[in-house]
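Q: here is a sequence with its predicted model. Questions after.
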Amino acid sequence: MTTSARRPVYTHPVDGFGTVTIAPVDPAADAALIHGWVSQERARFWGMREANLELVQEIYEDLDRRTTHHAFIVSRDGEPVGLFQTYDCAEDRVSECYEVQPGDTGVHLLIRPAQGAAEHGFSAALMTAFMAFVWSDGRTRRVVAEPDARNEKAIARLERTGFVMDAEVELPEIDLPEVYLPAKRARLAFLTAPVAR
């Protein structure tokens, strides 16, 4: 099954940009695509540069089995353009770094490498769709991000989106049979749900 053939869980038209669709990652079908993105130098902060194709598939199979963590391929007019992950902060290592509140949803985002010249407003348009998707669940009250503390581009993008930057923390190492995550210096960032009018 190709990503474009899978039924999206969310569709969001963005004026002047196109239609953004968000569909669950199919670990077997999407592993090669994801590996192609995460193995590049520009994705070094994603922490998977050394992972081979088999490991990438195993990682996303593990995520697929979880009910608290979710991974999605994001497409623009049917073309994959990013990897978006959401998670329940109370069930993640970030919970050891701050006081989790009810309705906190964590996010990770990887935008695919630019093809040709960079397109002005590309990441902003995707962020519009991502945030609309997160708020649409009716449970999220606050979005939490924890980019690598050295990732200045991601931090600047979050600030432009309206996130309030918070403390620098150390996410603890996770060493389990099914998953290994090294400790990471991260910068917490928070975005409160918009007030309904």
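A: Yes, it's here.

Q: CA atoms for contacts and neighbours, from now on please.
A: Will do.

Q: what's the closest non-adjacent residue to residue 141?
A: Using Cα to Cα, 6 or more residues apart in numbering and skipping the chain neighbours, the partner closest in space to residue 141 is residue 103 (4.7 Å).

Q: surely that neighbour touches residue 142?
A: Yes - contact criterion Cα atoms under 8 Å: residue 103 and residue 142 qualify, at 6.2 Å.

Q: re the thing from before, so what's the residue nearest to residue 141 up against?
A: 139-142 (Cα atoms under 8 Å, 6 or more residues apart in numbering).

Q: and those, which of them are in strands?
A: Members of the contacts of residue 103 lying in strands (criterion: DSSP state E): residue 142.

Q: another structure for you, compare them:
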Amino acid sequence: MPPTDHPTGDRTKGPVDDVEDTLELPLRIQDGLLARQWAPDPPDDPAHPDDAVRGELLDDPERWGPTTTSEGVLRLVPVRVGRDVTLISRWMNDPAVAAFWKLAGPESVTAAHLRAQLDGDGRSVPCLGVLDDVPVGYFELYRADLDPLARHYPARPHDTGIHLLIGGVADRGRGIGSTLLRAVADLVFDRRPHCTRVVAEPDLRNAPSVAAFLTGGFRFAAEVELPDKQAALMVRDRALRGVL
């Protein structure tokens, strides 16, 4: 059970702070440099040892394709540890992110977290959220009905969970998180016909994250006690996607 947006997200699951401290400026500069070094793989790129699992349990997010948002064209790009760990680790070491995801430390900490998913059975798939070819955030898409979370709420078959963090300080607090959450939830509904609900469980203390979900078309369903936090169970219903 991982995290989400104010996007800072919490791996307990959700995002945080809108405050841009002058101490964060160097991180913003370094994040920008890392993002510019990132490049998508060619369409015909051969299999790579760090390729993400195919994700059959999630109907293969790698093949979902792009979607247009008010912020640009969004793609979910399955993580490759060798290519992406430096950038994701930088984000995880932002204090606002670390407070919830709890993955601060050397790159090996983030790499181990990513590999645990990539080496699994495909029920959780880590992805970069890429806007107009620039990575802006980190997603974890997971089968909530097959996750330990299902012990804490009345799960339905094919419930799909989202964890999100917005990486750049400059991108937080201006609605990008809500836009991406809505767009990815819609992608899930479009690509996973048997899924009727997208769920998330941000930390109740993470008010910006909860607000981002509400603005992104989710509703507050319940307060749930999880092993690592008191969480807000947020739900986006297929039946209400045109209303909320």
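A: Cool, the structure landed. Note that the structure is a prediction, hence the values are computed from the model and not measured.

Q: quick TM-score on the pair, please.
A: Superposed pair, TM-score by TM-score structural alignment, normalised by the length of the first structure: 0.83. Supporting alignment: 184 aligned residues with a Cα RMSD of 2.4 Å.

Q: still on that earlier bit, the residue nearest to residue 141 of the first structure maps to what in the second structure?
A: Applying TM-score structural alignment, one finds that residue 103 of the first structure aligns to residue 158 in the second structure.

Q: against residue 170 of the second structure, how distant is that match?
A: 35 Å (Cα to Cα, to the nearest Å).

Q: could you do residue 189 of the second structure as well?
A: 30 Å.

Q: so between these two, which is more surrounded?
A: A direct count of neighbours by other Cα atoms under 10 Å for residue 189 of the second structure and residue 170 places residue 189 higher, at 19 against 14.

Q: hmm, back to that, for the match of residue 103 of the first structure, what is the enclosing helix or strand?
A: Assigned by DSSP states H and E, residue 158 of the second structure falls within no helix or strand.

Q: OK, contacts around the nearest residue to residue 104 of the second structure once chain neighbours are set aside?
A: Taking Cα to Cα, 6+ apart, and ignoring the residues beside it in sequence, residue 104 of the second structure has residue 93 as its nearest neighbour in space, at 4.6 Å. Going by Cα under 8 Å, 6+ apart, residue 93 of the second structure touches 103-105.

Q: weed out the non-buried ones from these.
A: Among the contacts of residue 93 of the second structure, the ones that count as buried by 16 or more other Cα atoms under 10 Å are 103-104.

Q: what's the closest of the contacts of residue 103 of the first structure to residue 188 of the first structure?
A: residue 142 (12.5 Å; Cα to Cα).

Q: just the strands in the second structure please.
A: So, for the second structure - with DSSP E - the strands run 67-69, 72-78, 124-131, 134-143, 160-166, 197-200, 219-226, 229-237.

Q: show me what the last one is packed against.
A: Strand 229-237 of the second structure makes packing contacts with strand 197-200, helix 207-215, strand 219-226 when contacts are defined by 3 or more Cα pairs under 8 Å, 6 or more residues apart in numbering; DSSP states H and E.

Q: then the longest one?
A: Secondary structure elements in contact with strand 134-143 of the second structure, counted by 3+ Cα pairs under 8 Å, 6+ apart, are helix 25-37, strand 124-131, strand 160-166.

Q: find me the equivalent region of the second one in the first structure.
A: Right, strand 124-131 of the second structure. So strand 124-131 of the second structure sits over residues 69-76 in the first structure, by TM-score structural alignment.
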